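Q: pasting the sequence and the predicted coordinates here, then a few questions.
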Amino acid sequence: MVPAADPEDVPFGSVGDAERAAEAVLPADVWDFVAGGSGRETTLAANRAALDRVFLIPRVLRDVSACDTATTLLGRPVSQPLAVAPVAYQRLVHPDGEEATARAAAAAGVPFVASTLSSAPIERIAAAGGTIWFQVYWLRNTGTVLDLVRRAEDAGCRAIVLTVDVPWMARRLRDIRNGFALPEHVRAGNLTTTATAHQRTAGSALAAHTSQEFSPAITWSAVDLLRRHTRLPVVLKGVLAAEDARRAVELGVDALVVSNHGGRQLDGAIPSIDALAEVVEAAGRSTEVLLDSGIRGGTDVLRALALGAAGVLVGRPAVWGLAAGGERGVHRVLELFGAELRDAMGLAGCDTVMAARRLRTVSDRDERIVVPIAG
């Protein structure tokens, strides 16, 4: 288990410090790949603005001498209601890549979601220990998808996360302008056909590669097929509409991630936090709902809990920690999330995650109606 990060070794006092440290060390085109969104980056900016419009109504005169951030996600204990989101090609930012991030997540007691486009194979990532979920894109070759699922099961992964909002990669103008391509030392560790991602062109080589590999014909039949071919819990990532949430529940999906892909797919899509309450209501009590896109600290986690989420996924902050400090940097970022959440919970009068899910919020002066949480 990695020791707690030494502030002198990884001097992050906040998640924002990690962001600034990462930008300082990464090449400009790699920073743009990590930081950028699609189109005019309207949704990228809106994610943050929408979170900042959610105000919590704290409770007082409650004993918060022992605030506990521990809970469960997909039925397994976690130290805080958080998982590390799937982010592709992490060796772009640090030579230890996903394996370092997975070790840090294991040490912090939270799940790590390994991407299909990880720069290390799932078997090596899973060897880091801890709780690993495996994220899949629906590829043109269905056999390859099912083989990846089998490999994830054999490696000991605890869930399959199907990303459903990427029929192809959106126009990410920073990558297009940079003519971004993978350097030779970074490969998609789970796939064999990655040559296109290394070929510099007038546009984004990664967009060309995903267009070649991803199936734009993905439908609900893919969810049903996946459900029938795995014994693991199935999570759908990229749901924003209540109608889609209800359909997912009908098909027996175990959890949903309310996500606009961090502002990297449809530019102009609703901020994830604004879609959360309706999806929670549509999903009902039997299907866990998580949130990602724009989460930058413990107060954001508390906002998500108060609006009905069981937890959150964080992507860019973990990558910032990895870029600036390797495994220790990721661990420090996760420590900060836990410390900030504990602080926010106590100040809001919540001694447990369940109590946090009973908080009320207001946004734009109108009180939010939140689905009551049992217990």
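A: Sure, I can see it.

Q: hey, let's count contacts and neighbours off CA atoms from now on
A: Will do.

Q: count the neighbours of Glu250 for me.
A: Residue neighbour count, defined by other C-alpha atoms under 10 Å, stands at 10 for Glu250.

Q: an error on my part: the question was meant for Val25.
A: Count around Val25 with other C-alpha under 10 Å applied: 13.

Q: so it makes contact with Leu322?
A: No. Using C-alpha atoms under 8 Å, Val25 is not in contact with Leu322; the gap is 11.0 Å.

Q: list the buried residues for the strand or helix carrying Asp154?
A: Asp154 belongs to helix 142-155 when assigned by DSSP states H and E. Buried residues in helix 142-155, counted by 16 or more other C-alpha atoms under 10 Å: 145-146, 148-149, 151-153, 155.

Q: closest to Leu82 among the residues you listed?
A: Using C-alpha to C-alpha, Ala152 is the member of the buried residues of helix 142-155 that lies nearest Leu82, at 21.0 Å.

Q: putting a second one here so we can go through both:
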Amino acid sequence: MSTIHWTENHTHQSARWHSVNAAPVPRRTVVADDRMKADDAYRQACEGTALLWQGDFHNARQLLQAMSRRIDRRPPRSSTSPSENFHLHRRSSSHRASVLGKLLVLLDDDHTLTLRRAPDVRQACREAYGPSKGPMAVALRELLGVVGAHQWRLKGIDVPALGTRIHPHYGVFAPVRGEYVDLVAHTSLPSAMRHSPATSTAFDLGTGTGVLAAVLAHRGIERVVATDINPRALACAKENTHRLALTDRIEVSGPGLFPEGRADLIVCNPPWLPARPTSPIEQGVYDPDSTMLHSFLAGLSAHLRPGGQGWLILSDLAERLGLRTRQQLLDAIQAARLRVVDKIDTKPRHPRSKDATDPLHTARSAETTSLWRLITTP
């Protein structure tokens, strides 16, 4: 168990250190309060000193924003190479997370935050961290993310394809990009399934919140098996399946990628970018060496019924960023003894695709998301 140490009123104090991003224990920790100036806080954070906040909660949030503005004063480096721009952007994001992650708060027993004007964060922390194991120090930035995730879980995210809301859990990728959901909702089913969807089986691999499994069930498929390697995602998918009264049609299975048996339709929406995630939520975006993509392709033939199809939902953002070529994708499909019979494309609708200040705007604005229909070859 990692521990931070500091001195308060000439007394040595310590607390358990917790970071969902596996950030290292701060080398030095000092107490900070409402008298702390933003310039001093920023300088010390850049030097690696953590600031354990004991002042007003709202003042802590304002200090965090002030530190963020100081980071923004130094414009990030840029390059004419899309791949180098991506890596520079990732490096800049890592620096930001490191500096802002130095402003800490102490959670007491039962995840209570005792700062002045602090909200009740106990339920949000229980959902993200599990039962309390005693006092622990966390980054304020992380705690704000935990609270935000709790609000999303309560309110849910509207999914027009379902006519209802999906409720994401902390650390599970939320279906905020509707284009990939709409592709699964509106692409015609394989011919064998169109005639008898009530006797068909579909797999949803990497289900996350369970949204695509719910869409498939909503389309009349009688049996859907949803899998994931992330225990948080499995719990989230089970809860959403229960909320939607689909427990008789959706089976949540895992942890793992492929379930046992074969299906008429196997759907997979893997992380789109071949890079290393730095936080649990990034596991829905970044897939080192395209491991999940290749695992899906390699196992597809062995799990499809005769006449069945695999649906690969994938953005070409990695190609536009120079992280993967189209030929590499086609070669991987061919190596798995699969054939492309159709490709349905859609353009992004999310706000970042129109944000000209985004460092990756050129690639995002041209991005295309596709549903690749795959069948096995003899």
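A: Good, I have the coordinates. The structure presented is a predicted model; accordingly, all values stated were derived computationally and were not measured.

Q: could I get the TM-score for this pair?
A: Once superposed, chain against chain, the TM-score is 0.29 (TM-score structural alignment, normalised by the length of the first structure); 186 aligned residues with a C-alpha RMSD of 7.2 Å.

Q: ok so, going back, show the secondary-structure elements that the helix holding Asp154 of the first structure is packed against.
A: Other elements packing on helix 142-155 of the first structure under the criterion 3 or more C-alpha pairs under 8 Å, 6 or more residues apart in numbering; DSSP states H and E are helix 122-126, strand 132-136.

Q: any chance of those in JSON lines, with mean neighbour count too?
A: What follows is these, written out as JSON lines (neighbours: other C-alpha atoms under 10 Å):
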{"stretch": "helix 122-126", "mean neighbour count": "22"}
{"stretch": "strand 132-136", "mean neighbour count": "26"}
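
Q: which of these sits closest to Glu243 of the first structure?
A: Closest to Glu243 of the first structure of those, according to C-alpha to C-alpha: strand 132-136, at 22.4 Å.

Q: buried sites along the helix or strand harbouring His95 of the second structure?
A: Per DSSP H and E, His95 of the second structure falls inside helix 82-100. Of all the residues in helix 82-100 of the second structure, those buried under the rule 16+ other C-alpha under 10 Å are 82-86, 88-89, 92, 96-100.

Q: what's the closest of the residues you listed to His242 of the second structure?
A: His242 of the second structure lies nearest to Ala97 out of the buried residues of helix 82-100 of the second structure, by C-alpha to C-alpha, at 35.8 Å.

Q: the closest one and His195 of the second structure: what is the separation?
A: Note on Ala97 of the second structure: its distance to His195 of the second structure, by C-alpha to C-alpha, to the nearest Å, is 52 Å.

Q: check Ala237 of the second structure too.
A: 28 Å.

Q: picking that back up, and the angle for the helix holding Asp154 of the first structure with strand 132-136?
A: Here helix 142-155 of the first structure runs at an angle of 180 degrees relative to strand 132-136 (axes from the mean of the first three to the mean of the last three C-alpha atoms, to 10 degrees).

Q: next helix or strand past helix 142-155 of the first structure?
A: Moving toward the C-terminus from helix 142-155 of the first structure, the next helix or strand (DSSP H and E) is strand 159-163.

Q: what is that following strand packed up against?
A: strand 132-136, strand 234-239.

Q: with distance to Ala114 of the first structure as added columns, please give these in CSV.
A: Formatted as CSV, these follow (distance: least, C-alpha to C-alpha, whole Å):
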stretch, distance to Ala114 of the first structure
strand 132-136, 5
strand 234-239, 13
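
Q: for His331 of the first structure, which of those strands is the nearest?
A: Nearest of these (C-alpha to C-alpha): strand 132-136, 15.9 Å.

Q: what's the angle from that closest one to strand 159-163?
A: 30 degrees.

Q: got the angle for strand 132-136 of the first structure vs strand 234-239?
A: Using the same axes, to 10 degrees: strand 132-136 of the first structure against strand 234-239 is 60 degrees.

Q: strand 132-136 of the first structure packs against which elements?
A: Helices and strands touching strand 132-136 of the first structure, by 3+ C-alpha pairs under 8 Å, 6+ apart, are strand 112-114, helix 142-155, strand 159-163.

Q: what residues sit buried inside the shortest one?
A: Read that as strand 112-114 of the first structure. 112-114.

Q: for that strand, name the packing helices and strands.
A: Going by 3+ C-alpha pairs under 8 Å, 6+ apart, strand 112-114 of the first structure lies up against strand 82-84, helix 97-108, strand 132-136.
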